[in-house]
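Peer 1: structure for this input, please:
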Amino acid sequence: MKTIALYDEDAFAKDFTAKVISCDEVIIDDQKLYKVVLDKSLFFPEQGGQTSDIGRLDDHQVVDVQIEGDTVYHYCKGGFLIGEEVHGVIDWNHRFSNMQQHTGEHIFTGLAHNEYGAENVGFHLSDNTVTLDLNIELSEDMVENIERKANEIIAADVAIKAYYPKQELLGAIAYRSKKEIDGPVRLVEIEGVDLCACCAPHVKSTGQVGILKVVSYEKYKGGTRIYILCGLRALDDYNRRMKLLAKAYRTLSCKEDEVPDKITSLMDEGKQLKYEINEIKSGILMNQIDSYPSDVSDITIFSENLDAKIMRDGVNALVEKHDGLCCIFSGNDDDGYNFVIGSRTRDCAAIAAGMRELLGAKGGGSKQMAQGSVNATRNEIERTM
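Peer 2: Next up, the predicted model:
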């Protein structure tokens, strides 16, 4: 049965009354829901890269809406009698946010097409993320240019209209579409900016988008993936970032425009301190190595917080003096150990393989030296070695 799509007629309607055509109990992700078909619906189903509307039918929450053919299915937390009349209310904040994002995407991709010949090959709108994929690589200047012009169009409050042109006229209309469409084609037009096939609800004019902000972008499958936020979502994201920035400059005791230099300075200081600490650790380890009599064949050292280079240097120093198996383990019984083993006379690769088999160690190496990690206690390691 074809569901009358009220969302197609009025994107700003918030509630409606409809008759229940069918209601079936279903289990989805171990949750009992009711799959409800109505004769008409204001709930926009998931399609066109956009997640569905949510809301309520009478007192029951609508958590998802899908479309199969021409039939819209509402997944509800409660059921209804066939023939029963129900009152539906969509979550308006959710709907309006989605409309802001989707119209913003049309503005951006329309401009990308007009300015640089880019084609939109992908779009995803969820409750957390808005991405659009273009088939060409955009530079930073190109992205900033599109973003600036998009916000100028938003400020100009250009009217937006959605309509179904007559089928016989469709071939003469130049519109964007990510795929071939069978049957009637719904066009969303932003005059002078974009004309695109689209099934989703949109705002009435570009001014209702509020603002469009490019959050980030990246190379993707030979083109560019753009992350955007519009309207109230952009405001929420801006406020979140400003709070993080304010916390950063208060913590660093500097002005906000000094934060990058302050962080760079702290990172440089940290690198220098790490170098100095490692020099001290290396010196302590080498003193320990020098204290072992040269006639002792096998040497195993347990320590903490040694980096891989210090451990390798230490094993090399041990191998020069001792002809048996030389091992350094860094870590503790709770978190496990990193290790480096070396020898002039023993096969270290074979020993590492034995540790993998007996202790579940990871890693490997050559006959002369091997390294890796093992989640075992010191006693277990000593018994195995």
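
Peer 1: only C-alpha atoms for contact and neighbour calcs from this point on.
Peer 2: Fine.

Peer 1: residues contacting the helix or strand encompassing V20, please?
Peer 2: Using DSSP states H and E, V20 sits within strand 15-28. For strand 15-28, contacts defined as Cα atoms under 8 Å, 6 or more residues apart in numbering pick out 32-42, 79-90.

Peer 1: just stretch 327-340 next, same as before
Peer 2: Contacts of stretch 327-340 (Cα under 8 Å, 6+ apart): 299-306, 308, 311-312, 314-315, 341-342, 369-378.

Peer 1: then stretch 144-161?
Peer 2: 104, 107-108, 111-112, 188-191, 202-214.

Peer 1: now it: how far from the chain's centre is it?
Peer 2: 27 Å (Cα atoms, centre = their mean, to the nearest Å).

Peer 1: quick check: buried residues in it?
Peer 2: Neighbour counts over stretch 144-161 (16 or more other Cα atoms under 10 Å) mark I146, E147, R148, A150, N151, I153, I154, D157, V158, I160 as buried.

Peer 1: ok but the first one is inside a helix, no?
Peer 2: Read that as I146. Yes - residue state for I146 (DSSP: H, G, I helix; E, B strand; the rest coil) corresponds to a helix.

Peer 1: quick one on the thing from earlier: ok, the buried residues of stretch 144-161 vs I54, which is closest?
Peer 2: Closest approach between the buried residues of stretch 144-161 and I54, by Cα to Cα: I160, at 24.2 Å.

Peer 1: list the buried ones in stretch 323-339?
Peer 2: So for stretch 323-339, counting by 16+ other Cα under 10 Å, buried means 323-332, 336-339.

Peer 1: look at that stretch and report the distance between its end residues.
Peer 2: By Cα to Cα, to the nearest Å, the extent of stretch 323-339 from end to end equals 19 Å.

Peer 1: figure out how far stretch 311-326 is from the centre of its chain.
Peer 2: 46 Å.

Peer 1: also stretch 100-116?
Peer 2: Worked out by Cα atoms, centre = their mean, stretch 100-116 lies 22 Å from the chain centre.

Peer 1: how about stretch 177-186?
Peer 2: 30 Å.

Peer 1: what of stretch 16-30?
Peer 2: For stretch 16-30, the distance to the chain centre is 32 Å (Cα atoms, centre = their mean).

Peer 1: list the buried ones in it?
Peer 2: F16, T17, A18, K19, V20, I21, S22, C23.

Peer 1: starting at the chain centroid, how far to the helix or strand containing A155?
Peer 2: Using DSSP H and E, A155 sits within helix 140-156. Offset of helix 140-156 from its chain centre (Cα atoms, centre = their mean): 24 Å.

Peer 1: next structured bit after it?
Peer 2: Downstream of helix 140-156, the next assigned helix or strand under DSSP H and E is strand 160-163.

Peer 1: list of residues touching stretch 207-220?
Peer 2: Under Cα under 8 Å, 6+ apart, the answer for stretch 207-220 is 99-101, 103-104, 133, 137, 147, 150-151, 153-158, 203, 224-232, 234.

Peer 1: also this sequence, please, to line up against the first:
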Amino acid sequence: MQRTEKYFENDAFRKTAAGVILAAEADAKTGGGRIALDGTVFYPEGGGQPADRGTLTLADGTVLHVTDVHETNGIIWHRVDALPETAQPGAAVTGTIDWEWRFDKMQQHTGEHILSGILHQMFGAENVGFHIGSDAVRMDTSVPISAESLREAELAANRIIWENVPVLITYPTPEELAALTYRSKKEIAGQVRIVTIPGADVCACCGTHTAAAGQVGQIKILTSENYKGGVRLSVVCGGRALREAQAMRSRQADIGALLSAKADQTAVAVHRVYDEYTALKFAHFGLCSQLFDTLAAQLGPDETAIRTVPGLDPDGLHRLAARLSEATTGLCAALTPSEKGTGYCIARSGGDVRALTKALNAALNGRGGGKPGICQGSCAATPEQVEEFLKKAL
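Peer 2: A predicted model of the protein is given here:
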């Protein structure tokens, strides 16, 4: 079978093309199949860039939805949701890509080139991993890069966009290629396609790109984390960067409204609330300690102590059970109601409560465990049901 002509390589802005079916293979499991064409505007998945989506329209007007595109040995296969009898070799079709989907990928891919090239220039970083995800672009670098350095690189990358330099596609001869310095993840057999963004990057790449850097719109690094000796970046470009900025502004407005603070004062307001929370947390800790001491002081030396105190967190439950067990050799249990049932902590001085905890979990749909003298967990029952179970188990 002849190789598929790749119209997207010469013109990434071409949205539609007439073609002829070379082969059609049905998929009995899905009811669809895959179609190979003599030429296509659909980009096949590869190089970190997802495949195009769109439609193939047959001569009789039947529309087939293209859900995935892959290349095998130079032949580009279009996976479709249906494969009618009229979709046979020799039949004419018109392919049309989902342009909004494609342009988004072009913005992300070109932005990745610019940022990768800048990181390589500034820090000698190699791009060792790249994938255009549904929310953001993932980029992995070969060397660690500090937060301050990433901000500098982000600014330099956006300057390339502001200058609106052209994105150039060339096909150098072997002699020209040997004399050219360019980024590439691996050795490439055959004709090499070079993407050049003046001032930013020269890279071997088969993907689709914008015609000029200005069409990328903006490059924004959302997050960075240490990863395999380098950093893993989450990046958005173009329309994604705009939507992220809009979402961030909306979140900031919500926070400002809750804190009664202007947009440029939200950080100050959050610090104030945090300080107040910390002070209340310490006060709460002290009050709980006084309450636990009072409850413990009321116990006899071998009395059973099952106490329910609303609003305790796991640490508070543990502290209460432990404090009660200091005052009595009897069974002690601290309980607190929760949305899903009851949080519990069971303790016994010099005893082993693991078997009792296991039985409680089995009977009341709970989970938890611990050491012989103290176990902690939660269950789906009410505090009253837990208390009843524990009293019957004595």
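
Peer 1: derive a ChimeraX selection command for the buried subset of the contacts of stretch 144-161 of the first structure.
Peer 2: Buried residues within these, by 16+ other Cα under 10 Å, are selected in ChimeraX with:
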select :104,107,108,111,112,188,189,190,202,203,204,205,206,207,208,209,210,211,212,213,214
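
Peer 1: what's the closest of the buried residues of stretch 323-339 of the first structure to G48 of the first structure?
Peer 2: G336 (49.3 Å).

Peer 1: please pull up the equivalent of that closest one in the second structure.
Peer 2: Under the alignment (TM-score structural alignment), G336 of the first structure maps onto G341 of the second structure.

Peer 1: okay, stretch 172-182 of the first structure sits on what stretch of the second structure?
Peer 2: Mapping stretch 172-182 of the first structure onto the second structure (TM-score structural alignment) gives residues 179-189.

Peer 1: in the matching stretch, what counts as buried?
Peer 2: So for stretch 179-189 of the second structure, counting by 16+ other Cα under 10 Å, buried means R183.

Peer 1: ok, and what's touching it?
Peer 2: Stretch 179-189 of the second structure is touched from outside by N127, V128, D201, V202, C203, A204, C205, with contacts defined as Cα under 8 Å, 6+ apart.

Peer 1: ok so, going back, give me the mean deviation of the helix holding A155 of the first structure from the second structure.
Peer 2: For helix 140-156 of the first structure, the mean deviation from the second structure after alignment is 1.5 Å (mean Cα distance after the TM-score superposition for the first structure).

Peer 1: please tell me which residues of the second structure that helix aligns onto.
Peer 2: Using TM-score structural alignment, helix 140-156 of the first structure pairs with 147-163 in the second structure.

Peer 1: please apply the same query to stretch 64-74 of the first structure.
Peer 2: Counting by TM-score structural alignment, stretch 64-74 of the first structure corresponds to 68-78 in the second structure.

Peer 1: just the strands in the stretch 201-350 of the first structure please.
Peer 2: For the stretch 201-350 of the first structure, the strands defined by DSSP state E, counting those that start in this stretch occupy 212-220, 223-230, 299-303, 326-332, 336-342.

Peer 1: now those strands in CSV, with distance to P260 of the first structure?
Peer 2: Shown next, in CSV, are the strands of the stretch 201-350 of the first structure (distance: least, Cα to Cα, whole Å):
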stretch, distance to P260 of the first structure
strand 212-220, 19
strand 223-230, 24
strand 299-303, 36
strand 326-332, 34
strand 336-342, 34
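
Peer 1: closest one to Y116 of the first structure among these?
Peer 2: That would be strand 223-230 among those, by Cα to Cα, at 12.5 Å.

Peer 1: which residue numbers in the second structure go with that closest one?
Peer 2: Using TM-score structural alignment, strand 223-230 of the first structure pairs with 230-237 in the second structure.

Peer 1: mean distance between the matching stretch and the first structure after superposition?
Peer 2: Average distance, stretch 230-237 of the second structure versus aligned residues of the first structure after superposition (mean Cα distance after the TM-score superposition for the first structure): 1.4 Å.

Peer 1: chain center to that stretch: distance?
Peer 2: For stretch 230-237 of the second structure, the distance to the chain centre is 11 Å (Cα atoms, centre = their mean).

Peer 1: check stretch 225-238 of the first structure too.
Peer 2: With Cα atoms, centre = their mean, you get 14 Å for stretch 225-238 of the first structure.

Peer 1: repeat that for stretch 90-107 of the first structure.
Peer 2: Using Cα atoms, centre = their mean, the offset of stretch 90-107 of the first structure from its chain centre is 20 Å.

Peer 1: and stretch 349-358 of the second structure, by the same measure?
Peer 2: 43 Å.

Peer 1: same thing with stretch 114-133 of the first structure?
Peer 2: With Cα atoms, centre = their mean, you get 15 Å for stretch 114-133 of the first structure.

Peer 1: try stretch 40-58 of the second structure
Peer 2: Centroid separation for stretch 40-58 of the second structure versus its chain: 23 Å, with Cα atoms, centre = their mean.

Peer 1: now the terminal residues of that stretch, how far apart.
Peer 2: End-to-end distance (Cα to Cα), stretch 40-58 of the second structure: 14 Å.

Peer 1: and the helices in the stretch 201-350 of the second structure?
Peer 2: For the stretch 201-350 of the second structure, the helices defined by DSSP state H, counting those that start in this stretch cover 238-259, 266-297, 314-327.

Peer 1: so what touches the shortest one?
Peer 2: Contacts with helix 314-327 of the second structure, where a contact means Cα under 8 Å, 6+ apart, come from 288, 292-293, 295-297, 299-301, 305, 331-336, 343-349, 374, 376.

Peer 1: okay, the helices of the stretch 201-350 of the second structure, which one's buried deepest?
Peer 2: Ranked by mean neighbour count, the helices of the stretch 201-350 of the second structure are led by helix 314-327 with a mean of 22 (mean count of other Cα atoms under 10 Å).

Peer 1: ok, average deviation of it from the first structure?
Peer 2: Helix 314-327 of the second structure, aligned to the first structure and superposed, deviates on average by 3.1 Å (mean Cα distance after the TM-score superposition for the first structure).

Peer 1: angle of that helix against strand 332-338?
Peer 2: 160 degrees (axes from the mean of the first three to the mean of the last three Cα atoms, to 10 degrees).

Peer 1: thought C237 of the second structure was touching F103?
Peer 2: No - between C237 of the second structure and F103 there is no contact under Cα atoms under 8 Å: 11.1 Å.

Peer 1: who's more crowded, those two?
Peer 2: Neighbours were counted for C237 of the second structure and for F103 using other Cα atoms under 10 Å; C237 has more, 27 against 20.
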